[in-house]
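**Q** Pasting the sequence and the predicted model now:
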Amino acid sequence: MSDCVTNDFVHQLDRQYVFHSWSSQGKLDPLVIAGGKGCRMWDYAGKEYLDFSSQLVNTNIGHQHPKVVAAIQAQAETLATVAPAHANLARGEAAKRILERAPGPFSKVFFTNAGADANENAMRMARSFTGRDKILSAYRSYHGNTGAAIVATGDPRRIPNEFARGHAHFFNPYLYRSDFWAVDETQECERALQHLQRVIECEGPGSIAAILLETIPGTAGVLVPPKDYLQGVRKLADQYGILLILDEVMAGFGRTGRWFAFEHFAVEPDLVVFAKGVNSGYVPTGGVIVSDAICRHFDDHMFFGGLTYSGHPLAMASIVATLDAMRDEGVVENADRVGNGVLAKGLQQLAADHAVIGEVRGLGVFHALELVSDRRSRAPLPAAEVAKLKSAMLAKGLLPFVIENRLHIVPPCIVSEAEVEQGLAILDEVLGASC
């Protein structure tokens, strides 16, 4: 690229030729990004941003990690692509490393291109294994934008896209805005499980292949479930012969201070869906971690699924390098120490200082602030006010992740205490000036 490239040129190029996702195209004003390193990004004018979004909550190892970049370059020089039917060293090593980090009875990994098609194939496996059709998933969820994944999604983006059959939804726990009139976590858990059991009974237990849940719903607001909820879901699934699929696309690979978020809840799923943090999105990839029983089923049953780029060598090399670097550099431990330490404490202090924060919730470097116009009524802060806050953060060099009335605090897992303190100081200043 020429040294003469400017923000205006890139912005104009984008607006003239690029069609964006989830957008009315005429209203877009995309932020221009030229480069990044670690937890920081910058534009062509040299303005720097502290990335508290991890882009779409995926750059767990940060931007431009030299070992991951080098691994991609080396693989490109050796074998840039290969058909998925062939055995390939990078794919085998990537699968081995993922399984070494996944607690539970897992045997193999099926690789996909992203989290959405990973969810598609997990549901396909569950339907084939059980001989049943229906998938239950939560209203407060996001599972991707492909055919069945978007219908499994609970948020309103599914409504214009409901072309897949065999899906039903239920309400998952969310004590701050309880659908069950609960007054504490124990009551929310009990009532949410009772509600799920009634949905199973009404939908017909013998028709349900799987319950699909984000371990910690991310896009819906970092909704950390009550401590016994997922164990309760597991028991219901076992009672009715239903598989449990946990979607760890956003919460997995260090984000919560563990390799997998389900480790916090002492539960073993049948299938685990992953993407994002497994290689920080350096090359598109995703996959399904498959339990022993399901693997054995497909020893003599055809799996009717596949993708041209399943286990793409560049993606596999980036997974190997990412997981090795995370292990060697203590990245997961850092997410636990910093995220559940200075970050969590700092966010609680912000809530004490600013009435606009209705609730703080999260684990590791996976937190959300729920913004309200009134703490007593818990009325969400209007979109126009949230937009002003976002603009003020960008102006001060903080790149936020904002959804509806929520500010998601999701820096890379490598974030330092000093960077957290810098981000918290900007948040404090912006919230103090605006609200």
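**A** Arrived safely, thanks for sending. Numbers count the residues shown, from 1 in each chain.
**Q** use CA for all of it now, contacts and neighbours both
**A** Will do.
**Q** Show the contacting residues for Tyr44.
**A** By Cα atoms under 8 Å, 6 or more residues apart in numbering, the contact set of Tyr44 is 5-7, 32-34.
**Q** Name only those of the residues you listed that count as buried.
**A** Buried positions within the contacts of Tyr44, assessed by neighbour count (16 or more other Cα atoms under 10 Å), are 7, 32-33.
**Q** Please produce a markdown table containing those, extended by secondary structure and distance to Asp238.
**A** Formatted as a markdown table, the entries for the buried ones among the contacts of Tyr44 read as follows, by DSSP: H, G, I helix; E, B strand; the rest coil; distance: Cα to Cα, whole Å:
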| residue | secondary structure | distance to Asp238 |
| --- | --- | --- |
| Asn7 | helix | 55 |
| Val32 | coil | 49 |
| Ile33 | coil | 48 |
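**Q** The stretch 301-435 of the chain: strands as residue ranges?
**A** 357-363, 366-374, 379-380, 398-399, 401-403, 406-409 (DSSP state E, counting those that start in this stretch).
**Q** returning to what we had before: what is the nearest of the buried ones among the contacts of Tyr44 to Val69?
**A** When the buried ones among the contacts of Tyr44 are compared for distance to Val69 (Cα to Cα), Ile33 comes out closest, at 18.5 Å.
**Q** Give the burial count for the closest residue to the closest one other than its chain neighbours, as a bare number.
**A** In space, Ile33 comes closest to Asp43 once its chain neighbours are excluded; the distance is 4.6 Å by Cα to Cα, 6 or more residues apart in numbering. Here the number of neighbours of Asp43 (other Cα atoms under 10 Å) works out to 16.
**Q** putting a second one here so we can go through both:
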Amino acid sequence: MNKQFQKYFFSTQQKSLNQFYIPNKVQPLQFNPQSNSPGTLSPKIQKNSPWTKDEVIESTEKHVVFTWGATDTMRKSAKDFVRGEGIYLIDYAGNKYIDWTSQAVSNNLGYTIPDSIHDAISKQLKTLPNLYGGLTISEPKAKLAQILNDITPSNITGFLFPCTGSDANEVAIRAARRFTGKQKILTRYKSYHGGSIGSLTATGDFRRQFAENGVSGFVKFFDFQAMQFQWGKNQEESINNYLAYLEELIINEGHHTVAAIMIETITGSGGVLINPDGVLRGIRSLCDKYKILLILDEVMVGLGRTGEFFSFQSYEGIVPDIFTCAKGISASFLPLSGVGFSKEIQDYFRTNALGWGTTFQAHPVSCVCGLEVIKYMIDKEIIQHVKKLEKTMHKRMEGLLQKHNCLRQGRGRGLFGAFDIVGKDGQLIQMNYSDPNPEPVIKFKQRLLENGIFMWVRAPVLHCAPPLIITESELNDGFDRLDDALKVMDH
């Protein structure tokens, strides 16, 4: 509407019922310009020498944002580290700490990168540092897909390489919906599947509250390990009742609307909740009965953590339709994740678009890292090493359970374990994302650092998941230090 017509229109328009609609007069927008010029480089950035601890703390306080909790609270409780070697982290004062949870259960090979992996990464950086995986073919991607094909069941034939565990689970969800033409994904309440909008909505634990108004189509169901009740009088009855409950859910949701059941093979963040064989067999059977896909999230447990390349391989006869992995696939030396597809699903996407992609998918340097990590694990028999240490792990965990009344129960497989901690009333110490640590937990975390242990602690769960390269003597040393620290939570 030009100005001349606008002036004529508004001056001649008469008020009358059911006449041509009269809009508001267009008001000019008010623009408030701000300077967008760059600043000057800080003198700290310009110098080539390493920063002091005070310089690091200062810039962190001024400019770094933390994630799962309030930044100021998390920053004050965060520990500074400057380097690592073997299973140890080393702070600015030169103090060494056993990394008792492999960071986020991810640094499976510790902090001394093997020469074969380092050299392969360096070579790839010099020859072809990057390719966009959505448009190109490369040797690193092909080799990584081949070696994964070689160590997974014969029906898993197709692989895709995103960047993070969240990415991998997003791919799994997208693929299940595209392949089946159905929308609903059933996930468990205690699960954690990632921090992106889709994977966090699939998550069941407390962190889902950050995304519950986001993506629709996720239906939660209870874990086998319920907090407030038991499924039956014994294991067999409990399994039967649990599977009957899940089938009831599927029927009521409408099996024709359910694309997949997505679970962690062993629920990790929620407390190393190990599925009995009968539970996984039953879920696989329900998926087959109702033509629902089974997605197994192996982001935390995949690549050796439980004494198999993939945790589902410790369950006889269990093969997922889709599985995801991350963390251990590159020992977290570089960002990398993977998604494995059954042949049927892979063949479907030969002629149908998956409809997903990211800039760094199948990054050649990360793929080389993943390939060399798996080769190193095979050459050094890391899987066998984990199985051997499982006996020591279980023995020491059992000893702590019997000794400390702050521990109610524990679970473990391979080098993956967890305890449940309780207060004086015998009840689990519960925490939400915004809750401060109870006083006994604060004292416990302080004693851990004094004893030279760095570990991820979030009540009511204490995880035990050291790097897979840990020796038996180092493992016993870690449990001795943990034993002493637990005394401050006893009552």
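**A** Alright, I've got the coordinates. For clarity, every value in this text was computed on a predicted model and none was experimentally measured.
**Q** Kindly provide the TM-score of these chains.
**A** The pair, once superposed, lands on a TM-score of 0.96 when counted by TM-score structural alignment, normalised by the length of structure 1; 432 aligned residues with a Cα RMSD of 1.6 Å.
**Q** hang on, the earlier thing: what's the match for the residue nearest to Ile33 of structure 1 in structure 2?
**A** Using TM-score structural alignment, the equivalent of Asp43 of structure 1 in structure 2 is Asp91.
**Q** OK, contacts around its match?
**A** With Cα under 8 Å, 6+ apart, Asp91 of structure 2 has these contacts: 80-83.
**Q** again, only this time at 6 Å
**A** 80-82 (Cα atoms under 6 Å, 6 or more residues apart in numbering).
**Q** Equivalent analysis for Pro440 of structure 2, please.
**A** If a contact means Cα under 6 Å, 6+ apart, then Pro440 of structure 2 has Met489 as its contacts.
**Q** quick one: the residue mapped onto His463 of structure 2 from structure 1 from Leu369 of structure 1, how far?
**A** By TM-score structural alignment, His463 of structure 2 lines up with His408 in structure 1. His408 of structure 1 sits at a distance of 6 Å from Leu369 of structure 1 (criterion: Cα to Cα, to the nearest Å).
**Q** Also Phe106 of structure 1?
**A** Phe106 of structure 1 is 35 Å from Leu369 of structure 1, where distance means Cα to Cα.
**Q** ok, those two, which is more surrounded?
**A** Leu369 (24 against 21).
**Q** Matching the more buried one against structure 2, which residue comes up?
**A** In the superposition onto structure 2, Leu369 of structure 1 corresponds to Phe419 when matched by TM-score structural alignment.
**Q** ok, now which ones touch that match?
**A** By Cα under 6 Å, 6+ apart, the contact set of Phe419 of structure 2 is 409-410, 461-462.
**Q** Check Phe161 of structure 2 too.
**A** By Cα under 6 Å, 6+ apart, Phe161 of structure 2 lies in contact with 337-338, 361-362.
**Q** now these as a markdown table including neighbour count?
**A** Formatted as a markdown table, these follow (neighbours: other Cα atoms under 10 Å):
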| residue | neighbour count |
| --- | --- |
| Ser337 | 29 |
| Gly338 | 31 |
| Gln361 | 23 |
| Ala362 | 29 |
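**Q** Quick check: of these, which lies closest to Lys443 of structure 2?
**A** Within the contacts of Phe161 of structure 2, proximity to Lys443 of structure 2 (Cα to Cα) peaks at Ser337, which comes in at 36.2 Å.
**Q** That closest one matches what in structure 1?
**A** Matched to structure 1 by TM-score structural alignment, Ser337 of structure 2 sits across from Gly286.
**Q** From Thr130 of structure 1, how far out is that match?
**A** Taken as Cα to Cα, the span from Gly286 of structure 1 to Thr130 of structure 1 is 23 Å.
**Q** What sits closest to the match of Leu369 of structure 1 if chain neighbours are left out?
**A** The shortest distance from Phe419 of structure 2 to any non-neighbouring residue, by Cα to Cα, 6+ apart, is to Gly410 (4.2 Å).
**Q** What lines up with the one you found in structure 1?
**A** With TM-score structural alignment as the matching criterion, the partner of Gly410 of structure 2 in structure 1 is Val360.
**Q** okay, now its match: neighbour count?
**A** The tally of other residues near Val360 of structure 1 (other Cα under 10 Å) stands at 21.
**Q** Likewise for the one 4 residues further on?
**A** Gly364 of structure 1 has 27 neighbouring residues, counting by other Cα under 10 Å.
**Q** which residue packs closest to the aligned residue in structure 1 for Thr306 of structure 2, ignoring adjacent ones?
**A** In structure 1, the position corresponding to Thr306 of structure 2 is occupied by Thr256, as judged by TM-score structural alignment. On the basis of Cα to Cα, 6+ apart, the spatially nearest residue to Thr256 of structure 1 that is not a chain neighbour turns out to be Gly364, at 4.1 Å.
**Q** Then Ser191 of structure 2?
**A** According to Cα to Cα, 6+ apart, the nearest residue to Ser191 of structure 2 is Gly204 (4.8 Å).
**Q** Look up how far Ala418 of structure 2 lies from the one you found.
**A** Look at Gly204 of structure 2 and Ala418 of structure 2: by Cα to Cα, they are 19 Å apart.
**Q** With structure 1 overlaid, how far apart is the helix or strand containing Leu294 of structure 2 on average?
**A** For Leu294 of structure 2, the host element (DSSP states H and E) is strand 293-297. Strand 293-297 of structure 2 differs from its equivalent in structure 1 by a mean of 0.2 Å after superposition (mean Cα distance after the TM-score superposition for structure 1).
**Q** which residue numbers in structure 1 go with that strand?
**A** Mapped onto structure 1 with TM-score structural alignment as the criterion, strand 293-297 of structure 2 occupies residues 243-247.
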